[in-house]
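Participant: Make a model of this:
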Amino acid sequence: MATQGFLPAELWAGKLFDGQWQAGASSQPVLEPATGTVLGSVAMADPAQIARSAAAAATAQRDWANAPYDTRAQVLRRAAQLAEQHEADIVEWLVRESGSTRLKAGFEARISAKALQEAAALPSRSIGEMLPSSPGRLSLARRRPLGVVGVISPFNFPLYLAMRAVAPALALGNAVVLKPDPRTAVCGGVVIARLFELAGLPAGLLHMLPGDGAAGAALTSDPHVAMIQFTGSTAAGRKVGEAAGRHLKKVSLELGGKNALIVLDDADLDLAIANTAWGVYLHQGQICMATGRVLVQRGIYPQFLEKLVAKARSLQVGDPATTDVALGPLINAQQRDHAARVVAAAVAAGATLETGGSYRELFFEPTVLSGVDRDNPAFNEEIFAPVAVVVPFDRDDEAVALANDSDYGLSMGIVSSNVGRALQLGERLHTGLLHINDQTVNDEVINPFGGVAASGNGSSIGGPANIEEFTQWQWLTIKGEAPAYPL
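Facilitator: Predicted structure coming up:
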């Protein structure tokens, strides 16, 4: 499985990365969810290793922050070139380890390279501004690196959701301790460490430490870590935010969603179905931005439902490593069983199972639920599986009320042939991301990405938000000589 040029197994198997490839306190197998095949093993870091790496990163960061801006930019540019050069290898790992289809894996590999390219431009950006002051005194506000950034990343887009934090944090003069999800530690950790190793990043600036909850807790409490950037479930994010806040760390939480796609009665039906299928079924629904609720105006609801059911039944499910399929496996049995429980509970609460709902091993059928009201579990819970929850509405006001009836606030979309009508409706939606005439799953690296309410803590990552996120303000004044104060 491992390619000898880019990821030779003997380099990383059973090891973590602290500037060198080192054996960890323990190891666990890398499993292919589609087949159960063991693809290798990754080291698991314990709290003691987290502490050692955080201290080492804090020491290395000082010289990196003072390095010429172009020195940092060159490392990021080289990493981007390597990501493009080894795209085929990276895609293969995404397919095998995370259960991605080749379409999704190719997109993830390319957007991760783009994240590196965009980060390479950060070191040469303006880092502050001149403030008004009195004659003979300069007053400046400048952005300074935070120090050590702890990144805790998830399994679903393991490479990109780690890279979008690691790359800008390093580019802006920070060191990084990365704790990827152990289920996808090769895609979300080993690949990143290897890219930066080959790109010439000085040792000690990036530490790649897969680990369990104890390792994550150690990262959030370590005195050398200035910030935690966490992407994952809302339940886990609450714990991370609480722990980081207790230790007065800056924290960025990118959490779950129960995202609504509103289909108005003037929408092109075929385009609405195409957008819905993409938003619901891409990567088996294992995306924080997945379309969790499809709100359809009643005048087109019967035709829409009929077409969506036919579309779901046409989607092929299977092993993405061996077959050209639309959907691969869910990540593990726990996630599969959660989805099955929610679907069963939805039907018990009055929903109609139009199609799907069954599974074979980790392969969950594309599913459509109708007749879902506000009290139904499928209306409220994030399922993280290929389940379309279709809800009718009558008036635009009702669509707004249904869309906003959620603890979450990550992404929403509106499909309509009347852009003005859609914009007026969109102004009333409580969401961090809003897409007019597009579905809910969108990210382009150059955009600020973040949710509100239970989808995040109001922070954003990406594009213009990166400098704000991974640096802090310092006020600096300069006088020719110290004043003689009257006291």
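Participant: Please count neighbours and contacts with C-alpha atoms only from this point.
Facilitator: Noted.
Participant: What are the boundaries of the strands in the stretch 301-450 of the chain?
Facilitator: 352-355, 359-360, 363-364, 367-370, 387-393, 408-409, 411-415, 433-436 (DSSP state E, counting those that start in this stretch).
Participant: center of this structure, which residue is that?
Facilitator: Against the mean C-alpha coordinate of the chain, by Cα atoms, centre = their mean, the closest residue is L161 at 3.8 Å.
Participant: residues contacting the residue nearest to that one when sequence neighbours are not counted?
Facilitator: Leaving aside its sequence neighbours, L161 sits nearest to S153 (Cα to Cα, 6 or more residues apart in numbering; 6.3 Å). By Cα atoms under 8 Å, 6 or more residues apart in numbering, the residues touching S153 are 161-162, 178-181, 188, 230-232.
Participant: For stretch 81-100, which outside residues touch it?
Facilitator: So stretch 81-100 is in contact with 3, 6, 30-34, 39, 101-102, 105-106, 109-110, 112-113, 155-156, 158, 183-184, 186-187, 191, 195, 198-199, 283, 319-321, 327-331, going by Cα under 8 Å, 6+ apart.
Participant: Another sequence for comparison is provided below:
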Amino acid sequence: MMTSTSGRNWDNKLFTGEWLPGHGESVPAREAATGASLAMLATASTADVAASVEIARQAQAEWAGWSFDRRAEVLRNVARLIRERTAEFNHWNIRECGSIPAKAEWEIQAVYEQAQMAAAMPMQPVGELYPSAMPGRMNYCQRLPIGVVGVIAPWNFPILLSMRSVLPALAVGNAVVLKPDLQSAVCGGLLLAEVFEAAGLPRGVFHVLPGGPQTGADLVAHPDVKMISFTGSTQVGRSIGEVCGRMLKKVALELGGNNPLVVLDDADLEVASSCGAWGAFLHQGQICMQAGRHLVQRGVAERYIGLLAERASRLVVGNPATEPVHLGPLINLRQAERVEDIVQRSVAMGARIVAGGRRQGQFFEATVLADVTPDMPAFSEEIFGPVAPVTVFDTDEEAVTLVKRSPYGLAAAVHGSAMGRASALASKLRAGMVHINDQTVNNEFHIPFGGMGASGNGGRFGGPANFEEFTQTQWVSVSHKGIQYPF
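Facilitator: Just a heads-up that it's a prediction; the model follows:
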């Protein structure tokens, strides 16, 4: 049943500094758990993207010219409004994305922290002074806005994974065009537009254009979009990278992962299994940092598997909007069927289901697979579902080799009581983030975040990395007197 649309600016509208109808098709925003239609969404056509980018291009110069304290004030207002509207954001995160309340609450708090950090960015130094070999010359480098930044955000953490790019990009003087995923367009886009509008951001500096792949392709290919920040699958990221490479356009790609959690034979298994369960099953495993491969030393493997299975068996699956559950639905039926297929194919190859393994519609039980080998899909593929595949190793060197069997390099974790040993193993792993005696799903707003290999192109979000990511550097030399050259 359609919910009431009274009092909502964004019903069947795009945001280009004002609320306007889109020229693409109208599509329903659906509840992940039931498929019920919650609202109607406008989608952006190719012409809508072009118009939005032109508005953003014209508005950007004025915004960049604002004094640092005025830009900071707008971003502090954003933080305040995010906090004031927490219940509304959480409601839509639960309904659209199948988030349990605790996950939704964590996400909105993380966004608030991001906004506070972004509000501090405009007051930071904008350049550096360098010496010169030329007498009488002064050299300095200053950071300049890029211009119009296109942000393409996913559905799994739709508010955080859009705002971690939107906020710092705006803080340093860019305009932003955000394309949220249609499966999370309300909480991950349209509500944000209302916040920025109320916060006092100048008209035309921030845009929200819901749409599908074509909308994203139009944004990527537009010559006046000078940077793309994309979070999503490696397959799509490669295509975006190819287009941006041909156009010599800056691009930040935060892509998929098949993240290892390595358990050594001197690990605290109660702690390791807790971290393994959290890393594998949080938000139904629909996290790029999910603990997707549990590599366990042979002497403690059966004990770890038993503890992990006990934890999995206690997790309740259901509709997070109507009952207290640990796991909500997967985002759509296609993804649920894909997870089931990976499990079934791995079992057919010799894997053993120790806990879970059953699907009911879009709901999938927390699942532990034992006897998983590197040739099985549960080892080699990014599952993006609540499945913990366990693979046994004998030596530390074999563990490193198993980790490197995957082209991904986003996050990793190592568990062991001997810090020298655990640290030595961690230093050999090709991953952008490694956590010792913790799990793989970690994020702190002030620390650079990003992956290696098939998990990204080396871009980083967070803290000082934001200045590098969302600005360009200009060298300026100043000579107090003109220099006479030989000719």
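Participant: What would you report as the TM-score here?
Facilitator: Remark: TM-score between the superposed chains equals 0.97 [TM-score structural alignment, normalised by the length of the first structure]; 485 aligned residues with a Cα RMSD of 1.5 Å.
Participant: Could you tell me how many residues sit around the equivalent of C187 of the first structure over in the second structure?
Facilitator: When the second structure is aligned by TM-score structural alignment, C187 of the first structure is paired with C187. When neighbours are defined as other Cα atoms under 10 Å, C187 of the second structure has 25 of them.
Participant: is it fair to say C187 of the second structure lies in a helix?
Facilitator: Yes: counting by DSSP: H, G, I helix; E, B strand; the rest coil, C187 of the second structure is part of a helix.
Participant: From G361 of the second structure, how far off is it?
Facilitator: 24 Å (Cα to Cα, to the nearest Å).
Participant: got it, and H23 of the second structure?
Facilitator: In terms of Cα to Cα, H23 of the second structure sits 33 Å off from G361 of the second structure.
Participant: next one: L201 of the second structure
Facilitator: 43 Å.
Participant: One more: C141 of the second structure?
Facilitator: 57 Å.
Participant: do the same with I331 of the second structure
Facilitator: 11 Å.
Participant: Measure the mean distance from the host helix or strand of R80 of the second structure to the first structure post-superposition.
Facilitator: Per DSSP states H and E, R80 of the second structure falls inside helix 68-84. Compared with the first structure after the fit, helix 68-84 of the second structure shows a mean deviation of 0.6 Å (mean Cα distance after the TM-score superposition for the first structure).
Participant: Comparing L201 and G361 of the second structure, which shows the higher neighbour count?
Facilitator: Each of L201 of the second structure and G361 has its neighbours counted (other Cα under 10 Å); L201 has more, 22 against 15.
Participant: residue in the second structure matching A34 of the first structure?
Facilitator: That one, A34 of the first structure, aligns with A33 by TM-score structural alignment.
Participant: for D443 of the first structure, that is, sorry about that
Facilitator: So, by TM-score structural alignment, D443 of the first structure is matched to N443.
Participant: my guess is that match meets F449, correct?
Facilitator: Yes: contact criterion Cα atoms under 8 Å: N443 of the second structure and F449 qualify, at 7.4 Å.
Participant: between the two, which one's more packed in?
Facilitator: Per other Cα under 10 Å, whichever of N443 of the second structure and F449 has more neighbours is F449, with 22 against 13.
Participant: quick one: contacts for that one?
Facilitator: 432-433, 443, 460-462.
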